[in-house]
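Engineer: sequence-free structure coming up:
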C-alpha cells in the first residue's frame, strides 16, 4: 500500500483498476492476500503503489510473505503453501504502462511458461520472478523479450530452469546496459552455457552478480574480472574448479564475496582488490592450501580500519592455532570456522570483538579451557562451541554479559567431560531459544538454571548425567518446543508427558532408564512428530495404536526395550515412514500386513522378538527398502522369490528363524546387496551358482538423516556392531547352520570385495575352489563342519587380509599351505577334525619333514645345495627390498613433484578421516537449523 498516495488523496486510474480486477480473476489466492482488491481506489490495495501525482500504478509487489528461509526452523511449509498465488499471468497487465516494479517471487505458478509479453513492459526497472515455479523452457525460443527491457536495473530469475536456453540467456542479458543487479541462483546453467570469454561486455555497471548453486565444473570465466563495478559477487555452491583468475585483483570496490562450496585451489589473488574494503567474505568448502588461508587472515587483520562484518572459513581443514590478531576485527559480527582442525585454545582477544553476533567454532580440535572473555560479547546471539576437546568448566562468568544470547551449543569429545558449574542462585541474563549441550556434566544447579529458559524451541541435553527433568518446566515450553533430545542420560521413571506438544517434530529419549508404558494417547499429544527414538530403555507394555496417528512420522526407533504384544496393525497409515526399528523386544504375533505395509520404508528392523508366520507378501510393495533385519524370530515357510525384485536391498538378515526350502535363485537379482545373512535356518538344496552377481553394482546406500542405526553382523567369530557410518563397508555372505548340500561353486571366487564368507555347519562336499585366492578382500572364512575334502588350495595363502579361518571337521588332506598371513593363524583348532592334514600349526608332520639335516648323515653336496638355496633366498630378499624401496621411495626422493603429491595425499586422507564425521554433523545442523 502506498501511504503517501493515500495521504495526498491520489486515486488510481479507473481503466487500470478494471485491468487489475481482470488480472486478479485469473489468479488463485488461497489465503486471501488479494482480498483488499475491491472498491474504487486501487492505490489502497495491498501490494500496489501509485505515482503520487498521476495516480498510475507504478509498483506491484506480490511476493509471498512466507518465503523459504534456509536457516529458519520455524518456517512452516503449510503457511508458505497457503500464501502462494497461482494460476495465469493475464496479458491485461500490459495496460499498466507505467509499471516499473514487478515482484512475483516465491509463489507457485505450477510450471507455466514465463509470459514473453513481459518484454513489452518497457518501463520495468525491477523484475523478480524467482522461485515462483515458472518454467524456463520458453526461454530457449523467445528469450529475446528480455532484451527489450532496456531500462531494467534489477533482474532475478532465481530457480528458473535455464538449461534449455543454451548460451542465448547470456546474449540477451548482455543487451541490458542499465543492469545493476543480476540474480541467477539455482538456474541450472551448465559449463557449456557459460563461455570463458566474451568479445564485448555491455553490463559493466553491474554491482551485484549472484550465480550461486550451479553445476559448472569448470574454471571461473575471465570476463568476470571486467565487472570492475562489482560490490557483491556470490558464486556459492557452483562447483567452480581450479585457481581464481589473477585478474580478480581488479575488484577494487568489492564488499561482499562468497566463493564457498566450490573446488577452488591455488593462490588467492593479492587482496582481491583490497581486503580492507570487504564486509563479508566466505571461502568455505574449497581446496585452498592452509598457508593461503593463513595469508588471508593476516591480510584481514592488517587492515588499520577493517570493515569486515562476516567471515566464513569453515570446512577447509585448517590445522593451526587461531591467531590472537583476530581480535583486531572490531566490526566483525559473524565468525564461522566450523569443520576444520584448529588447534589450541580460543585466544583471549576474542573478547575484543564487541560487535560479534554469531560465533561458530564447532567440529575442530580446540582444547584447553574456554576463556571467560567470551562473557564480554554483549551483542552475541549465537554461540556454538560443540565437538571440540574442551576441558575444565563453564561458570556464570562465561555468560555474565551475554544478554542477547539466543542459541548456545557446547560439547567435548574428551573422555573427561566438561563441567557446567553454575550456582543455584544464578539467573541467566538471557532467554535462549536453542540449547545444545553434549558430553558435559551439568549438575542439579543447572536444572534450576534451565527452568528460567521458557522460550526454548530446541533442547538437546545428551550425555549430561541428568537423572530427571522438571515436568513443570516442560509444561511451560511445550507449546513452542520443536526438538527435544535428552538421550544418553540416567533419567528414570515414566515418560514425562502430561500435556500436548503441538510443534514437536523430533523426540529422542534413547539410552536412559525410562520404565512403565507409553501413554495410550501418545499420538494425540504429539500430532506433528516426525522422529521418535525411545530405544535402549526399560519401557514395557504394548505399543499404543495411537502412535499410528502421527501422520508425519519418519523415524520410529523403539529398539531394546521390553514391549510385548502385537505391533500396531494400523502402521500403514504412516505415509512418510522411512525407518521402523522395534528390534530386541518381546513382540509377538505375525508381522501385520492386513492393512498394508508402508511403501515408503527404507529400513525395517524387527529382529530378536517373537514374531511368527511368514514374511508378508505386501512387503514387496516397499520399493525403497534398503535394509531388512527379521532375524531372531520364529518366522517360517519358504523364502519368497519376490525378494529378488527388491533391487534396492543392501542388507538382508534373516538369522535365526525356521525358514525352509531352497534358496531362491531370484536372490541373485539383488545386485546392490552387500550383506546376505540366512544363517541358522532349515534351508536345503544347493547354493545357487549365480550368487556371484550379488553386490555387482556399487550404488550408494540410503542415508536416513538423524537415525542412530546399529547393525549386528557375525564376523571374525563374534557379533560385531556397526553404526550407520561404517556398515556399508561390510560385504558378507553367511549361510551357516542350514542343511545345504552340493559343492562350493567356483563362481563364488569372483566376489573379490567380499570380506565375510561363512558356509559352516551344512552338508557341503567336494573341494574348496582352487581360485579362492581371488577373493582378495576376505577377512573371515568359515567352512567348518561340512564334508569337504581334498587339499587346501595353495591360493588361500595369498589372502593378505584373512584373520579368521575355520576349516575344522571336514575331510581335508595333505599339507596346510604356508604364507605370510596364514603363518599368523597359529591356533591348531581351526584345522582339527581333519585327520589327514599335516603341517604347521598342527603337530602332525608331513612326509619328508623328518629328513635328517646333520652333516654326518647328509652328503656334502646336499649341504652345499641347501646352503646355495639359502644364499639364493637371501639374495632374492635383499634384491627385492632394494627394488621395492627404490621403485617407490627412490622415485619419491628423486622426483620432487611426485614426492610432494604422495605425502600430501596421505596427509589429506588422514585429515579427512579425522574430521569426516564432525563435518557431517556440522553440515546437518547448518542445513536444518
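Structural biologist: In hand now; what should we look at? None of the values given here were measured: they were computed from a predicted structure.

Engineer: hey, let's count contacts and neighbours off CA atoms from now on
Structural biologist: Will do.

Engineer: how long is stretch 885-899 end to end?
Structural biologist: Taking C-alpha to C-alpha, to the nearest Å, stretch 885-899 runs 14 Å from one end to the other.

Engineer: One more: stretch 684-691?
Structural biologist: End residues of stretch 684-691 are separated by 16 Å (C-alpha to C-alpha).

Engineer: Contacts for that stretch, please.
Structural biologist: Contacts to stretch 684-691, defined as C-alpha atoms under 8 Å, 6 or more residues apart in numbering, come from residues 660-665, 667-668, 738-745, 747-748.

Engineer: Show me just the buried residues among those residues.
Structural biologist: Buried members of the contacts of stretch 684-691, counted by 16 or more other C-alpha atoms under 10 Å: 660-664, 667-668, 738-745, 747-748.

Engineer: looking just at contacts, which helices and strands does the longest helix belonging to the chain meet?
Structural biologist: In the chain, assigned by DSSP state H, the helix with the most residues is helix 896-928. Packing contacts for helix 896-928, counted by 3 or more C-alpha pairs under 8 Å, 6 or more residues apart in numbering; DSSP states H and E, involve helix 891-894.

Engineer: Okay, one more to line up with it:
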C-alpha cells in the first residue's frame, strides 16, 4: 500500500468529467487509487472546466485540507454549503468560478482561514453579513481577503478594525459606498488596501496614518472629496499612493511626502474636470523618494513644481495633464530620463518653445503633447517601439519626415491635427502597416493624397480634412477593408466619388464635404457592402442627379447631409424609413415635388433643413409629431397652404423658418389663410346672437316679476274687502299655530312631572 498523499495538483488538466460530480475516483491511475486521500492537505484543481456543484463523498471526506484551489472553474451556483466540513482550511481560492447569490454564513466556519479569494464572482446583496460571519470566530487569523469584482454593495463596518492580522484587503470594483471607518487604523499589519472603482465618499480618515506596514493604498475612481490628510506622510513603507478619479480639495504640501522614502508610484487628480487641489512642490528640498510613476491630472500646480519634478530622474511613466503648467520643457531633465520612459504625457498645459528633437527615447511607446503652444519643426524622433504619438493642437510647422515609416515602424496612432504643417503627405505613410489612426486635420498640406495604400494596412481612422489637398480621390483607398472613418472634407478634391470605396466594408462614416466633386451620388452608397454606414456628408460639392431609393436602405444612418449641391428630382418617400436619422440636410439643391407625407416617422430627427429648393405642396401635418426637432428650415421653396401646428412646432415659432414661400399662411407668418376671414365673420355672428339671447332673458325675468308682484299686491290695494279677507286669513293661521304649540307644551310638562 502506498503512503498517504499530502498534495495533489491537477491544475489546467482540462478534465471535463472531474470527480466532483462522480461517486468514484476512477479517472485516477490505478497506483493513485490506492492512496489514502483523507490525509490530503493541498488540493489544486483550478482551471479544469468543472461545471457541477454537486460534490461527491470522497471529496467531502477531505476534512484535513489546508489548501483548496478551485479557481477558474464554472460552478454557476451558490456558495457550496458542503464546504462547512473543511474547518481546517487555511487557504481557499474560489475566484472566477461564477458563484452567485449572497456569501453565506458558512464562511464563518473557517476560523483557521488565512487566505480567502472570491474575486470575479457574481454575488449580490450587502457585504455587512459577510463581515459578521467572519467575526464569529473567537480569534481572527485572516491575512488576505480578495473580494474584487464581486458586485458586492454596502458600507464597510465599523468593526473592520478587529481583523488585526489582515495584511491584504482587496475590494476593488464593487458597489461599496459610505466613508472609510476610523477603525481602519487598527489594521496595523495591513500592507495592501485596494478600494478602487467603488462609490466611496467623504474624506480619508486621519487614522490612515496608523497603518505603518501599508505599501499600497489605492482609492482610485471613487466619489471621495475633502482634503488629503497629512497623516499620509506617516506611512513609511508606502510604495504606491493612488488617489486618481476623486474630487480632492486643499493643498498637498511637503508634510504629505516628507517621510515617504519608499514611494515609487503617485497618482492624483480627476480625469473629467479640474479640481481645486493644489500641488505645492518645494523649491529648496529634494524629495526623499525616487518616483517611477507620476500622474497628476487637472490639479493646480505651484510655481516650484517644475524644479521639484526635475529631481525625479528615474521616471518611467509621466502623466501631467491639464495642470496649467506654463513653462518650457527643460532639455536637461528630458536628457536625464530619456533612457527610461515608456510613456510621456504633458497634454492640455501651456508649454511653449521648441521640443528637443535630438533626444532618443529607446523605450518610449507613447508620447502625448496635445494642446500646448509648442512650436518649431515637427519633433519626429527615432522611436523604434512607439505605438502612439499625439501632437495635436500646437504650433508645429514644416513637413512630415519622408522616412517616417522607418523612424517609427510600430506606430499605430499618429495625431498631428491643428498645427501649421505643410508640404505633401509623404507616400511612406502607406507603408506603415500597423498604423490604425492617422489624423492630419486642420493643417496646410497640399498636393495629392498618397496613392500606394497597401491591402495589408490596418487603417481604421483616416482624417485629412481642412487642408489644401487636390486631385482625385485615389481608388487605392478601396483596399483599406478595416477603414471605419473616412474624412476628406474641406479640400480641393475633384472628379467623381470612386466606386472602389464600396470595398471598404467596415465604413461607418464618410465625410467628403466642401470639395469639388462632381457626378451623381454612386448607387453603391446604400448597398449591402456599406450597410454599417451611420454618417454620410457630401455637402458643398458639384454633385447632380437625384436621391436614389437605394440610399434609403441605410437603416442605421444618423446624419445625411447632401446640402449645397445640384441634386434634382423629388425626395423619395422611402426616406421616411430612415428612422435613426438625427440630421437631414438637403438644402441648397434643386429638389422638386412634395415633402414626404410620412416625415413624422423620423422620430429621432433633431435637424431638418430643406431650404432653398423648389419643393411645392402643403407641409405634412405629420411634421408636428417630431418631438425631438430643435432646428427646422423650410424657407425659400414653393410650399403652400396652412402651416401645421401642435407639439414641437409650437416651440419653433419663428417666421424665418417659412420665409420665401409666398403661398404659405398661418402662424407664425403674418399672412392669414383665406378661411381665417370666414371664421372671423362666423365668430362675430355667434357673438351677436349670444348678446341678443342674454337681452331677451333679462326682459323675461323683469316682466315675470312685474306680473307676479302686481297681480297679487295690486289687487289687494284696489279691492279693500279682499285685502281685509287676506290679512284675516293669516291671523287665523297664526292663532291656530299658537294654540297647537301651547297644547304640546302642556302635555310635555305632564309627562315630566
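Structural biologist: Cool, the structure landed. The structure presented is a predicted model; accordingly, all values stated were derived computationally and were not measured.

Engineer: re the thing from before, tell me which of the contacts of stretch 684-691 of the first structure fall in strands.
Structural biologist: Among the contacts of stretch 684-691 of the first structure, the ones falling in strands (DSSP state E) are 660-662, 739-742.

Engineer: Could you export the residues you listed as JSON lines, including distance to residue 497 of the first structure?
Structural biologist: Below are these laid out as JSON lines (distance: C-alpha to C-alpha, whole Å):
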{"residue": "660", "distance to residue 497 of the first structure": "46"}
{"residue": "661", "distance to residue 497 of the first structure": "48"}
{"residue": "662", "distance to residue 497 of the first structure": "50"}
{"residue": "739", "distance to residue 497 of the first structure": "51"}
{"residue": "740", "distance to residue 497 of the first structure": "52"}
{"residue": "741", "distance to residue 497 of the first structure": "56"}
{"residue": "742", "distance to residue 497 of the first structure": "58"}
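
Engineer: between those, which is closest to residue 246 of the first structure?
Structural biologist: Proximity of those to residue 246 of the first structure was ranked by C-alpha to C-alpha; the top entry is residue 662 with 67.8 Å.

Engineer: how far away is the aligned partner of the closest one in the second structure from residue 545 of the second structure?
Structural biologist: Mapped onto the second structure by TM-score structural alignment, residue 662 of the first structure lines up with residue 520. Counting by C-alpha to C-alpha, the gap from residue 520 of the second structure to residue 545 of the second structure is 5 Å.

Engineer: again with residue 174 of the second structure
Structural biologist: The gap separating residue 174 of the second structure from residue 545 of the second structure is 58 Å, by C-alpha to C-alpha.

Engineer: and if you look at residue 355 of the second structure?
Structural biologist: 51 Å.

Engineer: Which one of those two is surrounded by more residues?
Structural biologist: Taking neighbours as other C-alpha atoms under 10 Å, residue 355 of the second structure and residue 545 compare with residue 355 leading, 21 against 15.

Engineer: wait, what's in contact with the equivalent of the more buried one over in the first structure?
Structural biologist: Counting by TM-score structural alignment, residue 355 of the second structure lines up with residue 495 in the first structure. Neighbour list for residue 495 of the first structure: 514-516, 518 [criterion: C-alpha under 8 Å, 6+ apart].

Engineer: Counting neighbours, which of these comes out on top?
Structural biologist: Ranking the contacts of residue 495 of the first structure using other C-alpha under 10 Å puts residue 514 first, with 24 neighbours.

Engineer: Aligned to that one, what sits in the second structure?
Structural biologist: By TM-score structural alignment, residue 514 of the first structure lines up with residue 374 in the second structure.

Engineer: Neighbours of residue 435 of the second structure, how many?
Structural biologist: Using other C-alpha under 10 Å, residue 435 of the second structure is surrounded by 23 other residues.

Engineer: go on, the one 4 residues further on?
Structural biologist: The burial metric for residue 439 of the second structure, expressed as a neighbour count using other C-alpha under 10 Å, is 19.

Engineer: what sits against it?
Structural biologist: Going by C-alpha under 8 Å, 6+ apart, residue 439 of the second structure touches 414-417, 461-464.

Engineer: how close does residue 428 of the second structure get to residue 451 of the second structure?
Structural biologist: Distance from residue 428 of the second structure to residue 451 of the second structure, by C-alpha to C-alpha: 10 Å.

Engineer: Between those two, which has more neighbouring residues?
Structural biologist: Each of residue 428 of the second structure and residue 451 has its neighbours counted (other C-alpha under 10 Å); residue 428 has more, 16 against 13.

Engineer: which SS state does residue 489 of the second structure fall under?
Structural biologist: For residue 489 of the second structure, the assignment made with DSSP: H, G, I helix; E, B strand; the rest coil gives coil.

Engineer: That one matches what in the first structure?
Structural biologist: Under the alignment by TM-score structural alignment, residue 489 of the second structure pairs with residue 631 in the first structure.

Engineer: got the end-to-end distance for stretch 255-265 of the first structure?
Structural biologist: Termini of stretch 255-265 of the first structure sit 22 Å apart (C-alpha to C-alpha).

Engineer: And for that stretch, what's in contact with it?
Structural biologist: 231-244, 277-289.

Engineer: switch the cut-off to 6 Å
Structural biologist: Here stretch 255-265 of the first structure makes contact (C-alpha atoms under 6 Å, 6 or more residues apart in numbering) with 231-237, 239-243, 277-288.

Engineer: check contacts around residue 789 of the first structure.
Structural biologist: Shown in contact with residue 789 of the first structure (C-alpha under 6 Å, 6+ apart): 766-767, 811-812.

Engineer: make it 7 Å
Structural biologist: 765-767, 810-813 (C-alpha atoms under 7 Å, 6 or more residues apart in numbering).

Engineer: Quick one: the strands in the stretch 251-400 of the second structure, in order.
Structural biologist: Along the stretch 251-400 of the second structure, counting by DSSP state E, counting those that start in this stretch, strands occupy 251-252, 265-269, 278-279, 293-297, 300-301, 317-321, 343-345, 352-354, 366-368, 373-377, 388-390, 395-398.

Engineer: okay if I get the ones you listed as JSON lines plus distance to residue 19 of the second structure?
Structural biologist: Formatted as JSON lines, the strands of the stretch 251-400 of the second structure follow (distance: least, C-alpha to C-alpha, whole Å):
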{"stretch": "strand 251-252", "distance to residue 19 of the second structure": "58"}
{"stretch": "strand 265-269", "distance to residue 19 of the second structure": "46"}
{"stretch": "strand 278-279", "distance to residue 19 of the second structure": "59"}
{"stretch": "strand 293-297", "distance to residue 19 of the second structure": "48"}
{"stretch": "strand 300-301", "distance to residue 19 of the second structure": "61"}
{"stretch": "strand 317-321", "distance to residue 19 of the second structure": "48"}
{"stretch": "strand 343-345", "distance to residue 19 of the second structure": "49"}
{"stretch": "strand 352-354", "distance to residue 19 of the second structure": "68"}
{"stretch": "strand 366-368", "distance to residue 19 of the second structure": "50"}
{"stretch": "strand 373-377", "distance to residue 19 of the second structure": "66"}
{"stretch": "strand 388-390", "distance to residue 19 of the second structure": "50"}
{"stretch": "strand 395-398", "distance to residue 19 of the second structure": "67"}
